[in-house]
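*Asks:* Got a predicted structure plus its sequence, pasted below:
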Amino acid sequence: MHARPLTIITGGNRGLGYELSHQLFKIHHHDILLTARDINKAREAATRVSSGVKNGNVIRAAQLDVSSSESILRFVSDELDPLLASLAQQGNGQSLVTLVNNAGVYGQGWRETLVTNVVGPGLLSRKFLENLPQTLNGRIVNLTSGMGNAANLPSTLLRQLEEQPPKSPIEIVEWAENWKQDETGHANPYSLSKHLLNYLTELYAKEEHGRGIAVIAVDPGWVQTEMGGPGAPGTIQQGVDRMLAQVLADEHESMKRSGKVFGGVSSAALYQY
């Protein structure tokens, strides 16, 4: 007998993160750890998700600000580690634990964008991978964007990345922490952040291949969330379907996809980065 899958969703109090939490909990019977910067908003969202659902699965709410390393470390020690240890001790089969790095910002300043969209997911993923017990199966799904395509970045930056490609995820995190905008050919911060997140996906996938841990990036498309706006061509459901395709993929299929960027229920790679 296998334990129920556990899915950890950052920024789960609204938009795509909320709807993903809702559908995984209600339809697919996942246990959920839903996080938000504001613990009250996380609790309110968790209450809405679980309302009227009696599947026996569990949803928890936790405070997490992915733009703060202190918040990440506190979340790991107070919430994530005890939960993983409890799962490992249950001994009723290898449960799948998936981290969905959904939280992000758009239209903010240079430093806030890079820290929130790259540094935070990079550090949280590292802690998740380091602390995941060997008796549990793991997966990471990173929320990216077509704006991270190389076509949206300055040629000077692309040459720099080609001549000195990042060798490890932590190197990408350090770049995002320290790069100044004028050092990147004045790249759009959101485009750069998603480009670097794609790099993180590839490098973590290489590191974790031997453990059988898939690391996948998914572009939900431009959809009608608070971030995307009402004029976006896609619906929230279309975006969530693309996320679900990666979260729910079986182990064999997810390992085939590991290190790549996907953008649809057909799981066809969108672009190279």
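*Replies:* Received it, and whenever you're ready, just let me know what you need.
*Asks:* Please make it C-alpha for all contacts and neighbour counts, starting now.
*Replies:* Noted.
*Asks:* Now for the most centrally placed residue in the chain: which residues touch it?
*Replies:* Closest residue to the average C-alpha location of the chain: Asn101 at 1.7 Å, with Cα atoms, centre = their mean. By Cα atoms under 8 Å, 6 or more residues apart in numbering, the contact list for Asn101 reads Ile9, Thr10, Pro121, Ile140, Val141, Asn142, Leu143.
*Asks:* Just these: which are in strands?
*Replies:* Members of the contacts of Asn101 lying in strands (criterion: DSSP state E): Ile9, Ile140, Val141, Asn142, Leu143.
*Asks:* Below is an additional structure, to be compared with the one above:
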Amino acid sequence: MARVFITGSADGLGRLTATTLLAEGHEVVLHARSAERLTAVRDLLDRGAAGVTGDLADLGETRGVAEQVNRLGPVDAVIHNAGVYGGPQVMRVNVVAPYVLTALIERPRRLVYLTSGMHSGGHADVSRLTRRGSYSDSKLFVTTLALAVARLWPGVPSNAVDPGWVPTRMGGPGAPDDLRLGHLTQEWLVTSDDPRAVSTGGCWFHQRRREPPPAAADEQFQQRLLAGLAELTGFRV
């Protein structure tokens, strides 16, 4: 059985992922923005899940999340699920926080980063980390991070997952994709012994690999992004 840390697991796909993994007998470490938000998953805590808190839009609190996870002991996998759709926090939550947690959490056996089909519309411009980047930019960057980590840490399967446009609070009630399929792939990638699930450097949609955006697979852009994130945060992957 795996021990899995899931960011942004108080609701939406993160909560659904945690619920499924617990039902399958895995250990889960939940994350919520605050102690008040963690009460939304009291039922999962009562079933044995652990919980950590911290606002991923804040660098200091993100570092605190990593410290809390490390105090709980090693995890087998991390699912970087937390995300926001827009506003001034989009880069901090969708890109900077996954980078910082990757740098600071004791290296797990598997990593999954949630992206979006909208990453194809992102701009390969690292300066957008510190100015008003778009949601598409952030998802291009986090896909790039997943592929960069796969290259730098060959012993740790690292993959990006597009969950599709599913009916969560972010996706809205009219979203057309299958909600179950929206969290199946990340669960499979962190627990299955299927040879495909332990591969690395993939960009996945409903358990099928897709070609990543060209920029995400470009080593030079990967290096520029990692350098920009290291400069911004003071941490190195």
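*Replies:* Received, thanks. The structure displayed is predicted, hence computed values, not measured ones.
*Asks:* TM-score for the pair, please.
*Replies:* Scored against TM-score structural alignment, normalised by the length of structure 2, the superposed chains reach a TM-score of 0.82; 214 aligned residues with a Cα RMSD of 2.1 Å.
*Asks:* Name the nearest of the ones in strands among the contacts of Asn101 of structure 1 relative to Gln224 of structure 1.
*Replies:* Checking these against Gln224 of structure 1 with Cα to Cα, the nearest one is Leu143 at 15.6 Å.
*Asks:* What is the equivalent residue in structure 2 for that closest one?
*Replies:* Residue pairing (TM-score structural alignment): Leu143 of structure 1 is matched to Leu114 of structure 2.
*Asks:* so the counterpart of Gln89 of structure 2 in structure 1, which of the three states?
*Replies:* Under the alignment (TM-score structural alignment), Gln89 of structure 2 maps onto Glu112 of structure 1. For Glu112 of structure 1, the secondary structure call by DSSP: H, G, I helix; E, B strand; the rest coil comes out as helix.
*Asks:* Please name the residues that touch Glu112 of structure 1.
*Replies:* Counting by Cα under 8 Å, 6+ apart, Glu112 of structure 1 touches Ser67.
*Asks:* How about the one 3 residues further on?
*Replies:* For Val115 of structure 1, the residues meeting the contact criterion (Cα under 8 Å, 6+ apart) are Ser67, Ala176, Glu177.
*Asks:* Was I right to think the match of Leu143 of structure 1 contacts Ala160?
*Replies:* Yes - using Cα atoms under 8 Å, Leu114 of structure 2 makes contact with Ala160 at a distance of 5.7 Å.
*Asks:* so what sits against both of these two?
*Replies:* Common neighbours of Leu114 of structure 2 and Ala160 (Cα under 8 Å, 6+ apart) are Val142, Thr143.
*Asks:* These two: who's more crowded?
*Replies:* The residue with more neighbours, out of Leu114 of structure 2 and Ala160, is Ala160; 30 against 24, by other Cα atoms under 10 Å.
*Asks:* Give me the aligned partner of that one over in structure 1.
*Replies:* Under TM-score structural alignment, Ala160 of structure 2 pairs with Ala217 in structure 1.
*Asks:* Distance check, that match against Glu226 of structure 1.
*Replies:* 21 Å (Cα to Cα, to the nearest Å).
*Asks:* repeat for Ser267 of structure 1
*Replies:* Applying Cα to Cα to Ser267 of structure 1 and Glu226 of structure 1 gives a distance of 25 Å.
*Asks:* ok, these two, which is more surrounded?
*Replies:* Using other Cα under 10 Å as the criterion, Ser267 of structure 1 and Glu226 rank with Ser267 on top: 17 against 10.
*Asks:* Any buried residues in the lengthiest helix in structure 2, and which?
*Replies:* In terms of residue count, the longest helix belonging to structure 2 (DSSP state H) is helix 135-152. Buried residues in helix 135-152 of structure 2, counting neighbours by 16 or more other Cα atoms under 10 Å, are found at 135-151.
*Asks:* Many thanks, have a good one.
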